[in-house]
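# Output the structure for:
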Amino acid sequence: MYLYKYILIFAIQLVGATACSQEHGPMVVEEEVILDQNQIDEDRIKLPDIDLSHWKVTIPEGSGKGGAISVEPPEILNYATNPVLKPFMYNDSTAGALVFHAYPSNATTANTKYSRSELREQMVPGDDNVNWTFAQGGKLKARIAMEEVTKDSEGKYHRVIILQIHGRLTNEQKERIGQSDNNAPPILKIYWQNGKIRVKTKVLKDLNASAEDILHEDAWDDDEGHTFDQEVGFKKFNIEVDVSDGKMIVSLNNTEFAVYDDIHMKKWGVFENYFKAGNYFQSRDAGSHASVKFYKLEVSH
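Next up, the predicted model:
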């Protein structure tokens, strides 16, 4: 009697399992689980909201002073698989950010002792000769965070320039003043400095300087600078730069504004310009380095 009961229970369980197998199929159920896990992994991958088709990058790698390597479009679009760029420009696919890493190196650009992992705007991909003036205007929007940065011997974080507007001489202006290159001063430098954002611009030393004298770099001096009140630390923050004829506005998180609307900005209109963004590391200390995350970078004219 008891044996018959156990055989009957086993038969019922076997029939149920078979019916379930016929209806759903055990391998199908297992495959669905695998697919769901793959989908979860894909959903965790985030890419930065940055179009690099109008940017070239310079990295602290190359042969000696002035020999830093630059990569232009279209090659820069393959930065994620480029073995030369990967140590200095790479994705953080968890955060959805493009990371720029820099440290002291002998591979610098001309006229500087500091190294950089930094983008340079190219209005025409692959061509440095097409730029914009204040009269034409320009707007940059960026979402940034300092990932990590070392400290100096006094316990202060090393400074990093994260955004710039750099001036440029036209070929005609270069020949006019007898200069060997097209370099002009940067009208804007935005620093991450001890957890705060600091803005530096240029002022003309002599407001009566001639049209030719204005073109010389030594005709311009640094202003006193402006440090925003907010402390961004290592958190995400938003920067906007809005340039128009004779005017420049820099905003932090759309709550603090530095407005430059004066004779110096009007005089600056003689130069061409281009945006720069990334990690221009301001230290030569041994073992120092910094990494900057860009979540968003947009430019319009």
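# C-alpha only now, for contacts and for neighbours.
Noted.
# is it true that residue 261 touches residue 250?
No: with contacts counted by C-alpha atoms under 8 Å, residue 261 stays clear of residue 250, the gap being 11.5 Å.
# which one of those two has more residues nearby?
Legend: neighbour count by other C-alpha atoms under 10 Å for residue 261 and residue 250, higher for residue 250 (20 against 14).
# OK, contacts around the more buried one?
Counting by C-alpha atoms under 8 Å, 6 or more residues apart in numbering, residue 250 touches 239-242, 257-259.
# Which is the succeeding secondary structure element to the helix or strand where it lies?
Assigned by DSSP states H and E, residue 250 belongs to strand 247-252. Note on strand 247-252: by DSSP H and E, the next helix or strand toward the C-terminus is strand 256-260.
# That following strand packs against which elements?
strand 226-231, strand 247-252 (3 or more C-alpha pairs under 8 Å, 6 or more residues apart in numbering; DSSP states H and E).
# For it, give me every contacting residue.
226, 228-229, 247-251.
# got the angle between the strand holding residue 250 and strand 256-260?
160 degrees (axes from the mean of the first three to the mean of the last three C-alpha atoms, to 10 degrees).
# and this one, so I can compare the two:
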Amino acid sequence: MKNKNYNIHLFLSLSILLLCLTQSAVAQVPADLIRNCKQWYITYPTGKNVNTICNEPSNEFYFVNKDKNAITFRVPIRSDNGTTPNTRNIRSELREKTADGKENIFWTTDGTHQIYVKQAITHLPLKHPQLVATQIHGDKAAGIDDAMVMRLEGKKLFLCFNGGKLHPNVMIKSDYVLGTVHEVIFKIVDGKHYCYYSEDGKLLSAYKNGTAERYLIKDGNNDFVMDKNYDKSYFKVGNYTQSNPTDEGDLTGDPNNYGEVVVYDFDVDHSGKGFTTAKSSK
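This next block holds a predicted model:
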């Protein structure tokens, strides 16, 4: 009987310990899901920038999803939401910094620069159903600006190059379904821009194994989608909603009028060595 009771108590103790360990591993704030939270700052729909996000709590624009495995970037279209400088639209979006977080990063298109994002676009504004999720930003003064972005308009998911000023749009797919989880890699090698896209969950592993060619988005006979050199570049991740209170008119303030992107994972590399598998570094 003593052995039986001992075994029961041991089982219960181990179960409680396992539950505690599991709960401690669940994301409590968005930064728990970021590989290096020092490397990013966020701009909110109000226009406010938060430069230190490692302990930034969940809020209505930037929060851990209910499954505790992704970050939700939400942009409600309301009259009290502003816009950031040099744009009329609204964002909840991360901007790349140096790895130590001490200053904003700016790189040139020389060498190799790449970003991986696993995400889902889950909601679009009502009157102007458009948003950008994942982008390379360049030198605005030189006419580069949104150098290459992944943009959804209705069901059309495509690559856009500063509104078509740098290069014609390149279609990814014409029938994207809201909520579809997908992986995307943007890669620049000495000015040549490449994009990989997948919805089967196998892109990152294939890319690391050198077998991701089937996921490459091509522009005609070219493996790359644009060949252009510029500087003052950086990556952005999250939700740049292509609408605002003026565009949405009488639907501004409608609780169902918002843009939303859910990000499960992302990583950047400027060394050419590839993506890491490291956890968040606070």
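# Just give me the closest of the contacts of strand 256-260 of the first structure to residue 28 of the first structure.
residue 251 (55.1 Å; C-alpha to C-alpha).
# neighbours around the closest one, how many?
Using other C-alpha under 10 Å, residue 251 of the first structure has 17 neighbouring residues.
# What of residue 100 of the first structure?
Around residue 100 of the first structure there are 30 residues (other C-alpha under 10 Å).
# what about the helices in the second structure?
Residue ranges of the helices in the second structure, as given by DSSP state H, are 2-25, 203-209, 245-248.
# Just name the most buried of the ones you listed.
Burial of the helices of the second structure is given as mean neighbour count (mean count of other C-alpha atoms under 10 Å); helix 245-248 ranks first at a mean of 18.
# can you give me how far that one is from the chain middle?
24 Å (C-alpha atoms, centre = their mean, to the nearest Å).
# ditto for stretch 111-129 of the second structure
Per C-alpha atoms, centre = their mean, the centroid offset for stretch 111-129 of the second structure relative to its chain is 6 Å.
# that older thread, can you list the helices of the second structure in CSV and add distance to residue 59 of the second structure?
Below are the helices of the second structure laid out as CSV (distance: least, C-alpha to C-alpha, whole Å):
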stretch, distance to residue 59 of the second structure
helix 2-25, 20
helix 203-209, 30
helix 245-248, 21
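# Could you find the residue nearest the spatial middle of the first structure?
residue 278 (3.7 Å; C-alpha atoms, centre = their mean).
# what residues are up against that one?
Applying C-alpha under 8 Å, 6+ apart to residue 278 of the first structure gives the contacts 100, 116-119, 161-163, 292, 294.
# So which of those are in strands?
In this view, the contacts of residue 278 of the first structure that belong to strands under DSSP state E are 100, 116-119, 161-163, 292, 294.
# What segments of the stretch 1-150 of the second structure are strands?
40-43, 49-50, 62-64, 71-76, 90-96, 112-123, 130-137, 146-153 (DSSP state E, counting those that start in this stretch).
# so which of those gets nearest residue 227 of the second structure?
Smallest distance to residue 227 of the second structure across the strands of the stretch 1-150 of the second structure (C-alpha to C-alpha): 11.0 Å, for strand 146-153.
# which other helices and strands contact that closest one?
Looks like strand 146-153 of the second structure contacts strand 130-137, strand 156-161 (3+ C-alpha pairs under 8 Å, 6+ apart).
# what's the counterpart of residue 50 of the second structure in the first structure?
Using TM-score structural alignment, the partner of residue 50 of the second structure in the first structure is residue 71.
# so what's the counterpart of residue 236 of the first structure in the second structure up against?
Matched by TM-score structural alignment, residue 236 of the first structure corresponds to residue 181 in the second structure. When contacts are counted by C-alpha under 8 Å, 6+ apart, residue 181 of the second structure touches 118-121, 199.
# Now do the match of residue 50 of the second structure: how many residues are near it, please.
So residue 71 of the first structure, with other C-alpha under 10 Å, has 18 neighbours.
# Please report how far it lies from residue 88 of the first structure.
12 Å (C-alpha to C-alpha, to the nearest Å).
# returning to that earlier point: quick check: the farthest pair among the contacts of residue 181 of the second structure?
121 and 199, at 12.4 Å, using C-alpha to C-alpha across the contacts of residue 181 of the second structure.
# any shared contact partners between these two?
Residues touching both residue 121 of the second structure and residue 199 (C-alpha under 8 Å, 6+ apart) are 180-181.
# who's more crowded, those two?
Counting neighbours by other C-alpha under 10 Å for residue 121 of the second structure and for residue 199 shows that residue 121 has the greater number, 25 against 15.
# any idea what the more buried one aligns with in the first structure?
By TM-score structural alignment, residue 121 of the second structure lines up with residue 146.
# so that match touches residue 291, yeah?
Yes: counting by C-alpha under 8 Å, residue 146 of the first structure touches residue 291, with 6.5 Å between them.
# Need the residues touching each of these two.
Here residue 146 of the first structure and residue 291 share no contacting residue, scored by C-alpha under 8 Å, 6+ apart.
# coming back round to it: now the buried members of the contacts of strand 256-260 of the first structure.
Among the contacts of strand 256-260 of the first structure, the ones that count as buried by 16 or more other C-alpha atoms under 10 Å are 247-248, 250-251.
# from these, which is closest to residue 4 of the first structure?
residue 251 (84.1 Å).
# how much space between the closest one and residue 257 of the first structure?
4 Å.
# rewinding a little: grab the two from the ones in strands among the contacts of residue 278 of the first structure that are most spread out in space.
The distance between the two most remote of those (C-alpha to C-alpha) is 15.0 Å, for 116 and 294.
# quick one on the thing from earlier: and the match of residue 121 of the second structure, what does it touch?
Taking C-alpha under 8 Å, 6+ apart as the test, what residue 146 of the first structure contacts is 192, 233-236, 291-293.
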